[in-house]
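S.K.: Just need the structure, nothing else, for what follows:
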Amino acid sequence: MPTFEVTPRFARDFARLSPDQQRRFRRVIVEHFVPDVEAGSFRPGLRVKGVQAAAGVYEMTWAPDGRATWQYGEEKTAGTPHVVWRRIGTHGIFTPPPGP
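M.R.: Next up is the predicted model:
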């Protein structure tokens, strides 16, 4: 099973999700994401793709308007993928902050 960590920003984003959104995300991770990471390929329904503006960062769809970004980190256990969760929320998490 892959190991995981979250960035402080992910933790703040996650806390802003409704309890139903939090449950849905966790269910998708357990039922779909973890098995796909272990298999080495992602099912089309997760719509995992690279983030253009950030090399090595991926976006995943976990609900119709639910997105999360993540990247692979340094393995904590040899031969086991390590996932670093970066952001979570709606498609709005990809909108840059306003102005300088």
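S.K.: okay, CA-based contacts and neighbour counts for the rest of this
M.R.: Fine.
S.K.: Please tell me I have it right and residue 57 contacts residue 48.
M.R.: No - Residue 57 lies out of contact with residue 48 (CA atoms under 8 Å); the separation is 10.3 Å.
S.K.: Which one's more surrounded, these two?
M.R.: residue 48 (20 against 17; other CA atoms under 10 Å).
S.K.: run this one through as well so I can compare:
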Amino acid sequence: MHRPRYPPRSAPFSTNNPRPLADCGQGLRASRRRALPTYEALPRFTTDLRRLSPAQRRRFRHAVGSLVDDLRTGRPIRPGLRVKRVQRSTGVYELTWANGRGPAGRATWHYGPERRPGTPHVVWRRIGDHDILTNP
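M.R.: Below is the predicted model of the structure:
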């Protein structure tokens, strides 16, 4: 079944459109982009990320997209991401996702000082499988 596009392609740019641009499709996407959380990656995270297979990186990006949506909107983080605190590490969190037939993928992070007021700042620490939890 074909569903029509909303808003129509001409709606954001129409001179007869009484709604401001922020209420149209283009404006909403632009305002959401500004509200995205900021992030940085520690060198060890970058090294771990290079060791992942392309499929594992793809699954991580998908999980991070869901996490970003939740942080951006202020909703509680969805249970499917299995976010929890790492034991014996103050302020460090773990994100878990399925990795197909292999072991579950994990990434650890902590919240850093806000770079933009009112926007969370995520500092990625490690990524891999369960072994990263020995030194998150």
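S.K.: Give the aligned range of stretch 81-92 of the second structure in the first structure.
M.R.: Mapped onto the first structure using TM-score structural alignment, stretch 81-92 of the second structure covers residues 46-57.
S.K.: and what of stretch 105-117 of the second structure?
M.R.: Taking TM-score structural alignment, stretch 105-117 of the second structure hits residues 66-78 over in the first structure.
S.K.: List the contacts of that stretch.
M.R.: For stretch 66-78 of the first structure, contacts defined as CA atoms under 8 Å, 6 or more residues apart in numbering pick out 3, 56-62, 81-91, 93.
S.K.: In three-state terms, label residue 72 of the first structure for me.
M.R.: What DSSP: H, G, I helix; E, B strand; the rest coil gives for residue 72 of the first structure is strand.
S.K.: and it, how many neighbours?
M.R.: 15.
S.K.: and what of residue 126 of the second structure?
M.R.: 24.
S.K.: How about residue 28 of the second structure?
M.R.: Other residues close to residue 28 of the second structure by other CA under 10 Å number 12.
S.K.: Shouldn't it be within a helix?
M.R.: Yes - counting by three-state DSSP, residue 28 of the second structure is found in a helix.
S.K.: can you tell me which residue in the first structure aligns to it?
M.R.: Match for residue 28 of the second structure (TM-score structural alignment): no aligned residue.
S.K.: Whichever residue in the first structure pairs up with residue 131 of the second structure: neighbour count?
M.R.: With TM-score structural alignment as the criterion, the equivalent of residue 131 of the second structure in the first structure is residue 92. Residues near residue 92 of the first structure, counting by other CA under 10 Å, number 11.
S.K.: Ok, residue 97 of the second structure next?
M.R.: 21.
S.K.: Isn't it up against residue 61?
M.R.: No - at 10.3 Å, residue 97 of the second structure does not count as touching residue 61 under the criterion of CA under 8 Å.
S.K.: Surely residue 108 of the second structure forms part of a strand?
M.R.: Yes - membership of residue 108 of the second structure in a strand is supported by three-state DSSP.
S.K.: what's the distance between it and residue 88 of the second structure?
M.R.: 13 Å (CA to CA, to the nearest Å).
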